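Participant: Would you be able to build a 3D model of this:
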Amino acid sequence: MKAEYINPFLKAFDNVVGQLIFVKSEVGNIFVKEGTKKSGHVVITIGVTGDLVGSVVLSMNEDTAKWLASKMMFGMEVTEFNDMAKSAIAELGNMIAGNSSTYFHDMGQKIDITPPTLYTGDNIEVFAYKSKTLCVPMKVENHTIEIDVSLG
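Facilitator: Down below sits the predicted model:
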């Protein structure tokens, strides 16, 4: 998988997180996942079609999702991952998808991105039909959000 397919999502993540919670993210150690992998308790999936086809999955644990939702809601403490917190995290996925779409357009890639879908629960398994997925852990303060990109 080419880095140019991954960078728009990383730039979008960094841009959105920077604008929403005024914190800079950093890239962790990138690695490859193959086949079905367990994911965090909170998962956002984004489908990609057009010149590139595949999916992008953002996953995190529930504490990270509550922390992000709290930051997105101007510091209102989120103690339960309820519908309002889920809505905030889903909107985070929507903003990242929209920003990345713009970056792809600027590169001359014609793609369509599906509206993000939010899943929550224990033992969520994600299967990338492209078989190999590049996982990019993004660190924000002391939290990690994994961005799994499977495009071709």
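Participant: C-alpha only now, for contacts and for neighbours.
Facilitator: Noted.
Participant: Surely residue 9 is in contact with residue 96?
Facilitator: Yes - with contact defined as CA atoms under 8 Å, residue 9 counts as touching residue 96 (7.0 Å).
Participant: Scan the protein for its longest strand.
Facilitator: Ordering each strand of the chain by length in residues (DSSP state E) puts strand 125-140 first.
Participant: Find the nearest non-adjacent residue to the residue nearest to the spatial centre of the chain, please.
Facilitator: Centroid-nearest residue in the chain, with CA atoms, centre = their mean: residue 58, separated by 3.0 Å. Using CA to CA, 6 or more residues apart in numbering and skipping the chain neighbours, the partner closest in space to residue 58 is residue 147 (4.6 Å).
Participant: Isn't the one you found up against residue 133?
Facilitator: No - proximity of residue 147 to residue 133 does not meet the contact threshold set by CA under 8 Å, at 9.7 Å.
Participant: returning to what we had before: other SSEs contacting the longest strand of the chain?
Facilitator: strand 26-27, strand 31-38, strand 54-60, strand 143-151 (3 or more CA pairs under 8 Å, 6 or more residues apart in numbering; DSSP states H and E).
Participant: Identify each buried residue in it, please.
Facilitator: 126, 128, 132-138, 140 (16 or more other CA atoms under 10 Å).
Participant: Show me which residues of the helix or strand containing residue 14 are buried.
Facilitator: Using DSSP states H and E, residue 14 falls within helix 3-21. Across helix 3-21, burial judged by 16+ other CA under 10 Å covers 5-6, 8-17, 21.
Participant: compare with the first, here's sequence two:
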Amino acid sequence: MEAKFVNPFLSSLLNVLSTMAQLELKPQAPRLKKDEVARGDVSGVIGMIGPMTKGSFSISFDKSLALEVMHRMLGERPKDINDDVTDMIGEITNMVTGGAKRILADQGYEFNMATPIVVSGPSHTIQHKTDGAKILMPFTSEYGIATIEICFAK
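Facilitator: A predicted model of the protein is given here:
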């Protein structure tokens, strides 16, 4: 998978969490993902389709990081992942994908976005519906790890 498809999602995630939650994440080394197990406690997943490409994007958060983002964005501090937290993760997924969509449109790649699906729980899975390589990229913070996955069709 080419960096021109991955980098817009990375920069969009950093921008969304910096702007909306005043939270800085540190990108770690990307790698290929070989399984379907999510690398967090709650994940937002969104499909994308356009005339030149199709794919999916997900972002998974450790529980501690998701709760901290909830506190910073909405002033609420739930003790556990609840409906409000999953709604917020869906919105973050939408915002990150929307930001990447704008960047990719400037490069000539148009696509439509589906409605995000949010999944939570220990060892939940994420199924990307395309046959391309799955790129996994973790981001660290003092509150936990966020991990994005990007998969575009071959």
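Participant: does the closest residue to residue 113 of the first structure other than its chain neighbours count as helix, strand or coil?
Facilitator: Counting by CA to CA, 6+ apart, residue 113 of the first structure lies nearest to residue 48, which is 4.7 Å off, once chain neighbours are set aside. Here residue 48 of the first structure is recorded as strand under DSSP: H, G, I helix; E, B strand; the rest coil.
Participant: so how many other residues sit close to residue 48 of the first structure?
Facilitator: By the criterion of other CA atoms under 10 Å, residue 48 of the first structure has 21 neighbours.
Participant: Now which residue in the second structure aligns to the residue nearest to the centre of the first structure?
Facilitator: For residue 58 of the first structure, the aligned position in the second structure is occupied by residue 59, per TM-score structural alignment.
Participant: Residue 61 of the second structure contacts residue 40, doesn't it?
Facilitator: Yes - in terms of CA under 8 Å, residue 61 of the second structure counts as a neighbour of residue 40; the distance is 4.8 Å.
Participant: Can you pull the residues that touch both of the two?
Facilitator: Here residue 61 of the second structure and residue 40 have 145-147 as joint contacts, going by CA atoms under 8 Å, 6 or more residues apart in numbering.
Participant: ok, back up a step: quick one, which of the helices and strands packed on strand 125-140 of the first structure is nearest to residue 116 of the first structure?
Facilitator: Smallest distance to residue 116 of the first structure across these (CA to CA): 9.2 Å, for strand 54-60.
Participant: Run through the neighbouring helices and strands of the closest one.
Facilitator: Under the contact criterion of 3+ CA pairs under 8 Å, 6+ apart, strand 54-60 of the first structure touches strand 42-50, strand 125-140, strand 143-151.
Participant: Look up the closest residue to residue 139 of the second structure, ignoring the ones flanking it.
Facilitator: Nearest one to residue 139 of the second structure, counting by CA to CA, 6+ apart, is residue 27 at 4.4 Å.
Participant: how many other residues sit next to that neighbour?
Facilitator: Residue 27 of the second structure has 17 nearby residues by other CA under 10 Å.
Participant: For it, which residues are in contact?
Facilitator: By CA under 8 Å, 6+ apart, the residues touching residue 27 of the second structure are 137-140.
Participant: Against residue 46 of the second structure, how distant is it?
Facilitator: Residue 27 of the second structure sits 21 Å away from residue 46 of the second structure, going by CA to CA, to the nearest Å.
Participant: repeat for residue 19 of the second structure
Facilitator: Distance of residue 19 of the second structure to residue 46 of the second structure, computed by CA to CA: 21 Å.
Participant: do residue 9 of the second structure as well
Facilitator: In terms of CA to CA, residue 9 of the second structure sits 12 Å off from residue 46 of the second structure.
Participant: Can you check which residues contact both of these two?
Facilitator: When CA under 8 Å, 6+ apart defines a contact, the residues bordering residue 9 of the second structure and residue 46 alike are residue 97.
Participant: who's in contact with residue 53 of the second structure?
Facilitator: Residue 53 of the second structure is in contact with 109, 111, 152-153, counting by CA under 8 Å, 6+ apart.
Participant: Have a look at the second structure and report its longest helix.
Facilitator: If you go by DSSP state H, the second structure has its longest helix at helix 83-106.
Participant: what's the angle from it to helix 3-21?
Facilitator: Orientation of helix 83-106 of the second structure against helix 3-21 (axes from the mean of the first three to the mean of the last three CA atoms, to 10 degrees) gives an angle of 140 degrees.
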